[in-house]
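Colleague: attaching a predicted model along with its sequence, questions to come.
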Amino acid sequence: MRQRMEPRTLLDFMGMAERLKCNMRHSRTAENRRESVAEHTYRLCVFAWLVKEEFPDCDMDKVMRMSLFRDLGEAVTGDIPAFVKTDSDREVEESAISNVTVMLPERERKELDALFDELEKAETMEAKIVHALDKMEALIQHNEADIATWLPLEYDLQMTYGEKECKADPYLAKLREVIRQISADKIASEGEERGQSYYIRKGVENMHLEEVAALLHRTDWAKDRTEELIRKSMENACPYGLFLSDCISEGGKDRQIGFARVLTDGVTTFYLMDLVIEEAYRGQGFGTIMMNQIMKENGHLYGMLHTQTAKAFYERYGFREIGNTKKTEEIYMEKPCG
């Protein structure tokens, strides 16, 4: 005979779940208050219900159960933002989940333990769907919040977070791309609301040579270039500059904080070089703003570049690795036309 759940056990577990209402997440709502873990869980379940018809071969009831209990461990640990969570934190969460499920009768305990094990392994399509939806729900919430509440690093996170998980299915990837575009539009609108506090210009006549040289001299690949070489390299290419207007830059004048060069014949091929953002402004979306403009004008062409550390960044724009060199640790990348 199946073990029945004693009323006290049921109420104790409900009390544990109540903590999800009290524990706050990093994300903020459109009304500028922090959301609770329970609120995130609720909308994750709504999300799973809305997409159920897109996955006719999956057990969407299981997806709903996984979504419902996915963050149960945070009743004990609280929410730890993904960008600061460590392996040690994950181990603590796993232990917390075990301490919670042990409260339940054997049947319910085994059911939840099996769900958490499946989520942890992330091998089934059901688990992959939940992980993708979980990350996209957080991205959606950030898009709904005032951009003034974003941390500097979240400008780039909105472009990259959850990308790997969403590759599990074309529909998930399509959803992720729409969310990414909304984020990009939000970032662009922020510049307009600030009175165009930043802007992009092209052409050697618009570049600030001394500031471009200062940017390049802080890189590993161009630290030895003279100003004369830099000037000539701009004259023989199409230089892009990202500028802060005097309303927010120091010194009361527009200042160049970003630079890139494009070599192109305009009809078949372009080569991207020297993309760099001043260190103090990295992680705030300015690299994305520059790259979006470059790809808007050149993305229909076959593209090439090489990089040492920004492979994942360029992969977002369709570039893929085609080779590398151990001597300089450079990765060569290309993107097809269109």
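Modeller: Arrived safely. Numbers count the residues shown, from 1 in each chain.
Colleague: only C-alpha atoms for contact and neighbour calcs from this point on.
Modeller: Will do.
Colleague: do a quick rundown of the helices in this structure.
Modeller: Taking DSSP state H as the test, the helices found in the chain are 7-22, 37-50, 60-69, 74-77, 87-101, 106-121, 125-144, 154-160, 163-166, 170-193, 209-217, 227-235, 286-298, 311-315.
Colleague: next, the buried residues of the first one.
Modeller: Buried residues in helix 7-22, defined by neighbour count with 16 or more other C-alpha atoms under 10 Å: 16, 17, 19, 20, 21.
Colleague: just the closest of these to residue 128, please.
Modeller: The shortest separation between residue 128 and any of the buried residues of helix 7-22 is 23.2 Å, and it belongs to residue 20 (by C-alpha to C-alpha).
Colleague: what's the distance between that closest one and residue 244?
Modeller: Taking C-alpha to C-alpha, to the nearest Å as the criterion, residue 20 is separated from residue 244 by 42 Å.
Colleague: how about residue 114?
Modeller: According to C-alpha to C-alpha, residue 114 stands 53 Å off from residue 244.
Colleague: who's more crowded, these two?
Modeller: Neighbours of residue 114 and residue 244, each counted by other C-alpha atoms under 10 Å, are more numerous for residue 244; the result is 19 against 12.
Colleague: below is an additional structure, to be compared with the one above:
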Amino acid sequence: MPGSGPTLEFSVAPARIGELTDLMRTAWWMSDRTPRDVAGLLEHSDLVITVTRRDTLVGFARVLTDYAYVALVLDVIVDESQRGSGVGAVLLDAVVNHPELTGVRSLELVCQPDLVPFYRRWGFTDAVGGSRLMRRSTDERLVTRPLAEP
């Protein structure tokens, strides 16, 4: 069917902020985001990537970076109905192959343990030397949540 394949974009139209907010709310760590929050994070992100299918937003990721040493990949999400369909791969390909990120020394992200094999396909590793993730947060969900979702 023509037009059924994924479409990649590097921006979010203001009219889609509600749709993006709804998609984000399906993930436990983003469940309380509001359209105003989402508009703010879009404004302050260095790169945003969306995937649509049949004009429906089905995937999103964003990046914060200094364009030289580190790029932090955040809020990677795929609509539950599209998981396993290649949307996540489209997002990650767009991130790791983005021309503004190809010279960045280190691409980093945080993920749940069950997604480690997925991210390994793009060369991400949990072997980070002696480094350890530390967090200071006012959001209790981010420091007390079990390792895997129920």
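Modeller: Happy to help now that I have it. Note that the structure is a prediction, hence the values are computed from the model and not measured.
Colleague: of the helices of the first structure, which is nearest residue 265 of the first structure?
Modeller: Closest to residue 265 of the first structure of the helices of the first structure is helix 286-298 (C-alpha to C-alpha; 10.3 Å).
Colleague: distance from the chain centre to that closest one, please.
Modeller: 17 Å (C-alpha atoms, centre = their mean, to the nearest Å).
Colleague: ok, and what's touching that helix?
Modeller: Counting contacts by C-alpha atoms under 8 Å, 6 or more residues apart in numbering, the residues outside helix 286-298 of the first structure that touch it are 156, 188, 200, 240, 242, 258, 266, 270, 276, 277, 317.
Colleague: only whichever of the residues you listed are buried, select them in ChimeraX.
Modeller: Typed into ChimeraX, the line below selects the buried ones among the contacts of helix 286-298 of the first structure, using 16+ other C-alpha under 10 Å:
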select :156,200,240,242,258,270,276,277
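Colleague: tabulate the contacts of helix 286-298 of the first structure (a markdown table), appending distance to residue 121 of the first structure.
Modeller: Formatted as a markdown table, the entries for these read as follows, by distance: C-alpha to C-alpha, whole Å:
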| residue | distance to residue 121 of the first structure |
| --- | --- |
| 156 | 27 |
| 188 | 38 |
| 200 | 45 |
| 240 | 45 |
| 242 | 43 |
| 258 | 41 |
| 266 | 47 |
| 270 | 42 |
| 276 | 38 |
| 277 | 38 |
| 317 | 29 |
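Colleague: now do the strands in the second structure.
Modeller: Secondary structure of the second structure (DSSP state E): strands located at 7-9, 47-53, 56-65, 70-78, 106-109.
Colleague: redo those as CSV? Include distance to residue 143 of the second structure.
Modeller: Listed next are the strands of the second structure as CSV, based on distance: least, C-alpha to C-alpha, whole Å:
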stretch, distance to residue 143 of the second structure
strand 7-9, 33
strand 47-53, 26
strand 56-65, 22
strand 70-78, 17
strand 106-109, 16
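Colleague: residue 147 of the second structure: which of those strands is closest?
Modeller: It's strand 106-109; of the strands of the second structure, that one is closest to residue 147 of the second structure (C-alpha to C-alpha) at 15.6 Å.
Colleague: neighbours around the nearest residue to residue 103 of the second structure once chain neighbours are set aside, how many?
Modeller: Across the structure, with C-alpha to C-alpha, 6 or more residues apart in numbering as the measure, the residue nearest residue 103 of the second structure apart from its sequence neighbours is residue 68 (6.4 Å). For residue 68 of the second structure, the neighbour count with other C-alpha under 10 Å is 13.
Colleague: identify the residue of the first structure aligned to residue 68 of the second structure.
Modeller: When the two structures are superposed using TM-score structural alignment, residue 68 of the second structure falls opposite residue 267 in the first structure.
Colleague: what distance do you get for its match to residue 130 of the first structure?
Modeller: 43 Å.
Colleague: ok so, going back, of the strands of the second structure, which is nearest residue 37 of the second structure?
Modeller: Evaluated over the strands of the second structure, closeness to residue 37 of the second structure peaks at strand 70-78, with 13.1 Å, by C-alpha to C-alpha.
Colleague: ok, and what's touching the closest one?
Modeller: 23-24, 27, 58-65, 87-88, 101, 104-110.
Colleague: output the buried residues of helix 7-22 of the first structure as a markdown table; include the columns distance to residue 223 of the first structure.
Modeller: Putting the buried residues of helix 7-22 of the first structure into a markdown table (distance: C-alpha to C-alpha, whole Å) gives the following:
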| residue | distance to residue 223 of the first structure |
| --- | --- |
| 16 | 57 |
| 17 | 56 |
| 19 | 54 |
| 20 | 51 |
| 21 | 53 |
